[in-house]
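A.B. asks: Sequence first, predicted coordinates after that:
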Amino acid sequence: MDFTTDERERYARALDKIMRAAQGSVGFVRDIINATLDDLISIDYTRAHFIKAENLNPVLCRTSGLIPLEDDLLVTKFSQWLASVTNCKNVKFSVVAIDTLCRFLLEAYYQSPEWAQPEILRALGAVLYENGPSCPQILDELVSSSQGRVGLLFRLLKSENSEVKRTSMQCIGNLCMRSESGSVIEEVHLQHSYQQVLTVLHEGQQQTDDDVTYLRLLLASLKSLQNILGASKSIHTGDLGKVLAALKSVMLVGLPGIGFCPPIQPSLLPSPFFLQERSPSSKAMSEREVSDVKSTPSSGASKKKKKPKRARQQEQSKGEDDESQTAALGGSLGLDESDVFNQSWPITGKITSSESEYSDTEGGQTSKLRSLSGKVRHASLGCLHSVFKNTEKRVLFGYWSFFVPDAPVGTSGPPPQTLFTSILKENNAKCRAGSVMVLSTLLEGSKQFLVAAEDREYNRASFTPFSQTLASMIKEIHRCLQLSLAAETYGSNITQIIKCMSILVGNVPYQQLSSGLLTKVVRSMRPFYQHKDNRVRTACLTCLGAVVSASAPLNEVHQLLAEHSLPKGCGSGTLFARLATDKEDRELQDQTEELAPTLRGSQEGPSDSREEKSVEGDQMSWLIRWCSDIITGGEDDHGDPQSISEVLPVRLEALQVLTQIIKHYFDLVQPFLTQLTVIIQVCLKSDDDDQVRLHGLKVLEELGKSMLANLTADKETGTRLTVQQVVTVWDGVLGGPLPSVLQDTAHLVLQASACDCLGTIGPQTMDLLPVHHRILIMTVLLGLVNEEDYRLQMASIRALGVIVQYPCLREDVTFVADTANAILGCMQHSSVNVRMRAAWSLGNLCDALHSNIQNDDSHFLQAFSELLLQRLLEAAISGSSDHDKVKSNSVRALGLLGRILESQTLKKNVFQSLIKKAMETLLRNINTGAMKVRWNSCYALGNFFRNPHLPADGEAWQGEIFSSLTKLLTSCKNFKVRINAALSLSLIEARSGYGSQIHHIWMSLLRALELIDDVEEVSELKYRDTLRQQLCHTLIHIFGLLTPEDSHQIFKDTVHLGKEWIFITNVQLYVKTLQKQSEDNVRSTDPDRLPDTAQAMEKLKRASDNAKRLLQEHSQPKEKTIMSDLSAAMQGLSVT
């Protein structure tokens, strides 16, 4: 039992007296109330578990009714009891109780002497805590600032009594807090409160206040500001410079050389060099963000698990210990923003221990100042973190120069006061962690701005370009973070600094800076690679992963990773010199020996095998070897994965680092594919945690992608990857644990990830895999498509869409038919994500059918079910009217199906009807919808043109199609749509295919060339040359088909409109481009979609020959001159 029976009975008797007493100001009744309040105040409510918080509402309201307003002593004692019990118990006040208690306290305040006012305000603050939205009827009375009426709390901020001023500030903070339900007080009251808090912060220390009094007021103001910032994410945007000016000064209060009352600038003005222009997309995004802020409550309140009110109030009452206590607790400091900044934000009315536990001696006063200044710095950093987190990055970048140095100390006058002043000079571990967290928030999302940084040699010393200033700032951030890492002793703070370095590395354009920065980052972490705190080791691996991914590939990182031993630490200055002592050299040597791979010497087997693996280990990158040892525990091929001793977070991070190395620096892992296969097998066999298996599958997937890319790449240097090496890897995995994962129905996410892996095997490898492996892959994937889980269906149908294109499988009619049926089933799925993947696979399936026909496999379509073709066509038409993400691939499939249908099939009524629907669908999609859908629809129409069996004289559909395509050529803003529209018009092989529309098409193409420089979106500029080339290619193609009758009419109108030189000059550019491509032996990346140079040259020759024939048919001098010039231009000759 926590309390004796006597104490329980004493509490019960006190309540009984309260409930039976009548109001009285003199005599016996007053004495009873006075004694009862004394008993209630004496109880320690933090341990009084027998008191139920829900029963306190009627007791408190009843007691307030017994206290005469004119009895100052009883009012004060009641206020003390109210504040005490509310702070210690999680009291949820009802609306009636809030109104009753607030009315009583306000009326009592107006009648009370000055000595009683602080206690009444503390009690009022306790009642208002998180209850501001529940008392709208008194908000005007408390925090109004309009129509000449100033609220009580605002008036009290002008009081000469420091305690009244401080407690009124606490009341403002509690009133502005977001309630447990997420609601806040009205924006107008919130804004007035915010302005009042800012005013107090900028006032500075009054002459009548000592340092302790000022710091206590400062602390209350900062906590109130934090509550206001938590209630409204956009309230600070109107005067951002003013709040940043205050916080920048206050975050350094009490540091050496700063003092307890540093000057505060009126406002910070953003640097014009750092201001970024808002792009249309960012503007739209910003408007959406502001809308979200105004219309929805804070996401943080709803996403994070909220602490009980009592627990948060108890944290407030505890406060922050002095530095000796902080040092003792340093190892348990939090690692994320919720832990770093969760100290003391709830503002209660209770007098905290930090306010009274120090003596009045000189030592006690010094301790109080040190503790209070530490709290102030920590609170200001918390506010700064909130401001940075909720400010648009573009706007915040303008203030970087105030918080980050741009030159080393001593190079440009006195050292600037920045965040690194706090990080490097702060003796409070929690404040250092807070400063690093604020810096991390500042760096997050800065990649789009730091990209302007560049290192160059400049001769003009009087002018430093912005790019150089930014580069210098980046270097200084690196240097200061490395200094702070070398000086830090607390494990949690080391983790924070390394995480901050990870964020920095992920945002800096290292390819534009001088080399060496990343090397120093890696070497600065070297003493912590074997740190006893697993969180530090995890952070090191996270940072190494960021280094590997930074602006990859980089020569500096490649050289760094290519080292076979751990890089030695380097640096300058006393902090780095301290790391070079003999003792630490011995420690680092021991760490290097610990990192030596046990795979080299601990494996059992013949000595030759051990010697061979030892040599391989010596050649392996130090980081790959370290990750391998972390993941496998240094085991041999037959080791037991259950014996791995490293903790799970470190193993997962090592797997992610290994994945990044494979992705960006595959040549470093290529010699060790066997070891990678072992690592993957160890992970997939791990039964202790599914996360290890999942990350192992991610390694396998990335390895498959990299091997596939390197098989098809033309390597000029280095060892070429052979197909047999890839087959060996997949044979080992498929003959090992991967089939078990694919068939593990208890872990659907793992099954889906395994399906993604199968999609990276590649056609060459699949062809050489044993037959039983191929059968396993096909059988498993076809079976998983029928599972109910949509994620599994998405992964399996996509994998089928990949492998159905492999030559060794696409010729199998049965497998292709089974895949088609699986796709048709998924096209009817309720999930748009499944339908999207199914549509993509449908496009690939139709591509496989077309490839079989191109390879003269005429028997394939004959063996393929005509009914299945009909269903595929129906599914493609249906998908073309679905979601945009489904449409883009459905129209692609529709075009391919239209291209491969044979004449006997097209004669049937059902297919004629479907072709008509397909045409209507494609016409609708090229005119409206997403741009990707439109350009794919254009190309699909081009595939229809390629089928000679489709009706070529159907003027009914030709006219509408050509009208739509030519309209796109001249009016569509998207150049990729224009390119595909022009491409489609070049795919009609016979003159009859253009019908009577050829004149209109020709003039539209010339008009498109004329308008090619009218670019509305800057993003389209990169496609302009391609569009010009495609337009010329289409014109050349049509010119080669012109008859004398066509040419007379076309050139008559061309001359009349004065557009002959548009065609001639662009043809000259086109011919020069073709000649250069022919000399460079450039081939199209997509020969089926874009014209190959050889094909283009052939069409150019045909057009040139046709020009010579047409020249003889023209009698008009002007037309003959144009035709002659065209002929010369097509032959690459100069035109006069």
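C.D. replies: Arrived safely, thanks for sending.
A.B. asks: only C-alpha atoms for contact and neighbour calcs from this point on.
C.D. replies: Will do.
A.B. asks: What is the neighbour count of Gly545?
C.D. replies: 23 (other Cα atoms under 10 Å).
A.B. asks: Quick check: buried residues in the helix or strand where it lies?
C.D. replies: When secondary structure is defined by DSSP states H and E, Gly545 falls within helix 534-549. The neighbour-count check on helix 534-549 (16 or more other Cα atoms under 10 Å) flags 534-549 as buried.
A.B. asks: Repeat that for stretch 188-195.
C.D. replies: Counting neighbours by 16+ other Cα under 10 Å, one finds that the buried residues in stretch 188-195 are 189-191, 193-195.
A.B. asks: Stretch 961-969: which residues count as buried?
C.D. replies: Neighbour-count burial for stretch 961-969, with 16+ other Cα under 10 Å as criterion, is recorded at 961-962, 964-969.
A.B. asks: what would these look like in TSV with secondary structure and distance to Ala752?
C.D. replies: What follows is these, written out as TSV (DSSP: H, G, I helix; E, B strand; the rest coil; distance: Cα to Cα, whole Å):
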residue	secondary structure	distance to Ala752
Ile961	helix	42
Phe962	helix	44
Ser964	helix	42
Leu965	helix	41
Thr966	helix	45
Lys967	helix	44
Leu968	helix	41
Leu969	helix	43
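A.B. asks: May I see those residues arranged in CSV, with distance to Gln448 as well?
C.D. replies: As requested, these are arranged in CSV below (distance: Cα to Cα, whole Å):
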residue, distance to Gln448
Ile961, 43
Phe962, 43
Ser964, 39
Leu965, 37
Thr966, 38
Lys967, 37
Leu968, 33
Leu969, 34
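A.B. asks: take a look at this one as well, against the first:
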Amino acid sequence: MEPNTILKLLSDFKMFQIQHETSYDRILSILEMMSTIDIEDKLIAECIGELFHIALPENIDENDHRLDRFFNWLCEIYWKNECAEFCAIRVISKIIKYNTKYRSWLFKNLFCPQSPICERILEDKIKNDLYVLSVLECLNAIFNDLKIDLITEEQKQSCGFVLTLLIRIHYSLNINSLQNPNITLYCLILLNKYASFCKEDIELNISELMGISLGFIEYGLNIKSVSIICPELIKPSYYLNNASDEQIVEPIIHPKFGGKLSKKRHRGLKPKESVNTILEAAKNGFGELDSEMAMINNMEKGQCDVLQNEISSRIRLASIILFGQITRSIKRHVLYTYWQSIFPYDGVDNVCARKGIIFVCQVEVNSKCRSAALNVCTEVLLNLKPLYSQAEFKDRSSAFLPFSHMLGLSIITTYKALIDIIHSEKCLNVLTQALKCLAALAEITPFAKLECEIVANIINTVKNLVHHNDYTIQISALSVLEVLLMDSEMPSEIAEALGISKECIPTSSSNENVPNIGFTKNVNKENCFDPGKKGTDKYNFEASWLILKIISNLEMSLVQDNTICKKIKTPCTLRIKSLHILTAMANHFEFFLKDNLEKLTFVLRDSIHDGQLEVRLCGSKCMEACAYQMNLFLQNNCNNDNICSFKCFWICMFPIITHQMSIEKESTAVKITLCDAISNIGAIIFENLSEPIRINLLSFLSGLSCDSSEDVLVRATVVRALSVFVTFPTMHMNFVFIENTAELILRLAGEGNMTVRIKVIWSMGNISDALLENISDNTAEKISDEILWRLIQYSTEACNDCDKVRCNAVRTLGNLLRLLTEKHFQHTSDRTVIKCAISKLIDGIRSSGTAKVKWNSCYAVGKVLQNERIFQYSSRYKDLTWQLPLFSALCHVIYNHPNYKVKINATAALIHIKEREYFGEHYSNIWSALLEAIEQSNNLINFYEYNHRDQLQEQMCFLICHIIKLANLQDIIILSRVLFNKLEIVKNTWMRVLRRLLPAKAAPLLSCSTHLNDFLRSPSELSMEQKNAILLVMDAIPTSY
């Protein structure tokens, strides 16, 4: 078919298309005829150009192959006819826009590594910008079709090629993306899409991509210090120290294309003529590439400026989003190396950010860009937390700036920039995001290492926003203060800025004398809070502006409406955040809450009874935190005044808590949290409560745990609270209460929920601890055998559970076996249970579980070995032999286990053996393993065990002393033979331990040689071998150093 005929048909079709818009069959026939034209024909470009303004077929029938032949013909033209390639790629982009079946083929063939497309785009200086935009539009359509899980190997190669192409477009001299901002915008959009499904390639091109994203976040901004916008390679921080002051822009070289590009010249901002296309309204959509150029040329200057500003804003927004994609795609340690480029600093005297993403937040005119930039800053700051934990800042006269001080300057610079943003920001959404970013920065800042007034500046900046008219701003401002309060240690600067008077801030950590609980005066209920009284405390709620605001947020405000006075609550989200702040204040109980418990009671009452579930849950958690911190504070500050006020607080709170827990429809989470709060009451307050209150409390909890209609998690939490009370002085002697609690625990023993099993076995551990204390008190009253055997059997079964259950099961089992008396060994079935229980403890030592299971197993074995009846009856009954596997397991962990806490407990367990005969034939093996372990302890392999090494060596020396004191003459000879080759090692370790120990604690070691001297002074004559053995052992354990 002749080209002139095709041109005539296309001209007629355009006229026909005006009258009949759906004549796809005719255009398909014309396209089929066009595909027969020779691809080298000179009129072929004109023929294809006629298709620019013709609607091409969309979603045609799968069996119609006319468009297939035409599409293949176009692709062949692109490869072989350079004169028509521009027209071909534009029509290709129109076809694949509506016909998805061609996209994967095009991606595999046109964008493969062998394709000339990159060279044609980057090296041909006369290409129209629409040519580049057409290629980018093809990529956009292809990217919309790619699925992360379905990318083939060929497509992965094409993806790498496309990424290189997009990067090189930004760094190319021939494609001036600043002269056509749409190229920049579309490339950034495509890089964002690429980063979303090919994250593994981002790290390989991190320097180039960082340069692009950070280079264009200032695009179009009127910044005096930035006269040009140009992407530059960003090097990791470990290269910066060797870099010269002159910035060198390195060319991009890719092995696929050979040669290097010429050095870039800096390019300024674009004039009016640079706007080539009109953007679509869609955020990430591409504009129509063949828009009428006359529309732009005829624009008024104001219209052009508006369009130019819109394009510039979208470029900045796309670059910010790309930067966020990059930081989320790379590994954290790689991100650390770019911290100076992300959050730079300028000197010590004038700390002011002049570049970087935080600077853009200060000068950006578009609120969406500011908000997006601050959001990305928040994410990056949280990822940099391990790095910034090393930061410090102190005034130094030295010219050398340590790395930690660089980090500190970066933090201070960022703080000053954020504070400046918060002061000047008018848009509420951006202000909210700035406060979130400030909270993230406060979370990662080691304030104790920064000698500056930045904390006071933060609090003064946020203080006014806490009273802002917009509740969202209030919540974000309170989030910043919440972070500052979360730290367990509060510097005096923060306390003063939060409104705590200097007189209330202790200058030294001196605690009051702690009186004996038994002599503490009982406090009458009449001294409890009186709502009508106003406190005259040293410092109260009004002393802190923050807590005054928190209380006003949580209290109901009275509003007069005509003749009716209504109570109005603040919004739910603000109440929740206020409760979070109150929970954080509990960490600093003495400063904020100690003398203001009356107000706290009313606030917690309203919160726990609130109609919103989230508020009730937060109020319950606040109650739990306050109870825990109150008990902690009282342990170090136990006096009558504190006991009186805390007791009154609990008397007021008990009815509130029990009423809420009694509500059938109340949330399980709220009930669990309130029950945990009760368990945090502490022994001191519990012992000072009147008998009726204690009985009512225990009766309520016991009844709740028996209620089969109650959720099993609530019942498990209740028995856990009861098991805490078992350990209190007046309750651990009450065997009726102990047995009742044990019975309640055993009722839940068959539950399958793992959380329930953990709480049940932990509660059993407390029961066994209380029973063990009664043995030491020589109490005649004992727990019933039935309960004891049931506890042992369940604990034995629990040793087969997960590690979280096993670590408490072995602890419980060891305590229970310590309780066994003569009558428990009489029956074969009972001995079988005992042997099985000991086997489970041995398995716990030998198992491949966590170290916590092992050291708890060793601890439990120590409890078992304290019971001499275990040794006595095992020698009497052959069905109760356990020594060989147990001693072998202990020797193995003493010598081989890498965890020193396991070794310490294993060594301590052997010290509990009271007679030489109980060691039996394992005596020498234990001695050998002990000496090997001493030698090994001096060769520290794992630095994390350094803090436990001294304790391990002390324990080993105590075991040496114990073994020697139990030895007879024949044993001394055996000990000396093993000791001979390790004499100096043992002697040096022994002397180091003696030097570290206090004289009172070192008494057993100093008296050890007395036993050996007794042998030398023995009336019976000693052989030479025996004398030498005694002297050798004495040489290893000197009494002086």
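C.D. replies: Great, that's in hand. Everything numeric in this text was worked out from a predicted model, so none of it was measured.
A.B. asks: tm score of chain vs chain?
C.D. replies: TM-score for the superposed chains, counting by TM-score structural alignment, normalised by the length of structure 2: 0.82, backed by 936 aligned residues with a Cα RMSD of 3.9 Å.
A.B. asks: With distance to Arg310 of structure 1 and secondary structure added, can I get the buried residues of stretch 188-195 of structure 1 in JSON lines?
C.D. replies: Formatted as JSON lines, the buried residues of stretch 188-195 of structure 1 follow (distance: Cα to Cα, whole Å; DSSP: H, G, I helix; E, B strand; the rest coil):
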{"residue": "His189", "distance to Arg310 of structure 1": "27", "secondary structure": "helix"}
{"residue": "Leu190", "distance to Arg310 of structure 1": "25", "secondary structure": "helix"}
{"residue": "Gln191", "distance to Arg310 of structure 1": "28", "secondary structure": "helix"}
{"residue": "Ser193", "distance to Arg310 of structure 1": "25", "secondary structure": "helix"}
{"residue": "Tyr194", "distance to Arg310 of structure 1": "26", "secondary structure": "helix"}
{"residue": "Gln195", "distance to Arg310 of structure 1": "29", "secondary structure": "helix"}
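A.B. asks: how close does the equivalent of Ala918 of structure 1 over in structure 2 get to Gln325 of structure 2?
C.D. replies: When structure 2 is aligned by TM-score structural alignment, the residue opposite Ala918 of structure 1 is Ala837. With distances taken as Cα to Cα, to the nearest Å, Ala837 of structure 2 is found 56 Å from Gln325 of structure 2.
A.B. asks: Remind me what the helix holding Gly545 of structure 1 packs against, helices and strands.
C.D. replies: helix 491-507, helix 648-664 (3 or more Cα pairs under 8 Å, 6 or more residues apart in numbering; DSSP states H and E).
A.B. asks: between the buried residues of helix 534-549 of structure 1, which is nearest Ser514 of structure 1?
C.D. replies: Val547 (15.2 Å; Cα to Cα).
A.B. asks: so the closest one touches Glu556, yeah?
C.D. replies: No. Using Cα atoms under 8 Å, Val547 of structure 1 is not in contact with Glu556; the gap is 10.2 Å.
A.B. asks: shared neighbours of these two, which are they?
C.D. replies: With contacts defined as Cα atoms under 8 Å, 6 or more residues apart in numbering, the residues shared by Val547 of structure 1 and Glu556 are Leu518.
A.B. asks: and the gap between Phe589 of structure 2 and Asn688 of structure 2?
C.D. replies: Taken as Cα to Cα, the span from Phe589 of structure 2 to Asn688 of structure 2 is 21 Å.
A.B. asks: whoops, Lys759 of structure 2 was the one
C.D. replies: Separation of Lys759 of structure 2 from Asn688 of structure 2 (Cα to Cα) stands at 27 Å.
A.B. asks: okay, those two: which has more neighbours?
C.D. replies: Neighbours per residue (other Cα under 10 Å) separate Lys759 of structure 2 from Asn688, with Lys759 holding more: 23 against 19.
A.B. asks: Helix, strand or coil: sort out the residue mapped onto the more buried one from structure 1 for me.
C.D. replies: Aligned against structure 1 by TM-score structural alignment, Lys759 of structure 2 finds its counterpart in Arg837. Per DSSP: H, G, I helix; E, B strand; the rest coil, the local secondary structure of Arg837 of structure 1 is helix.
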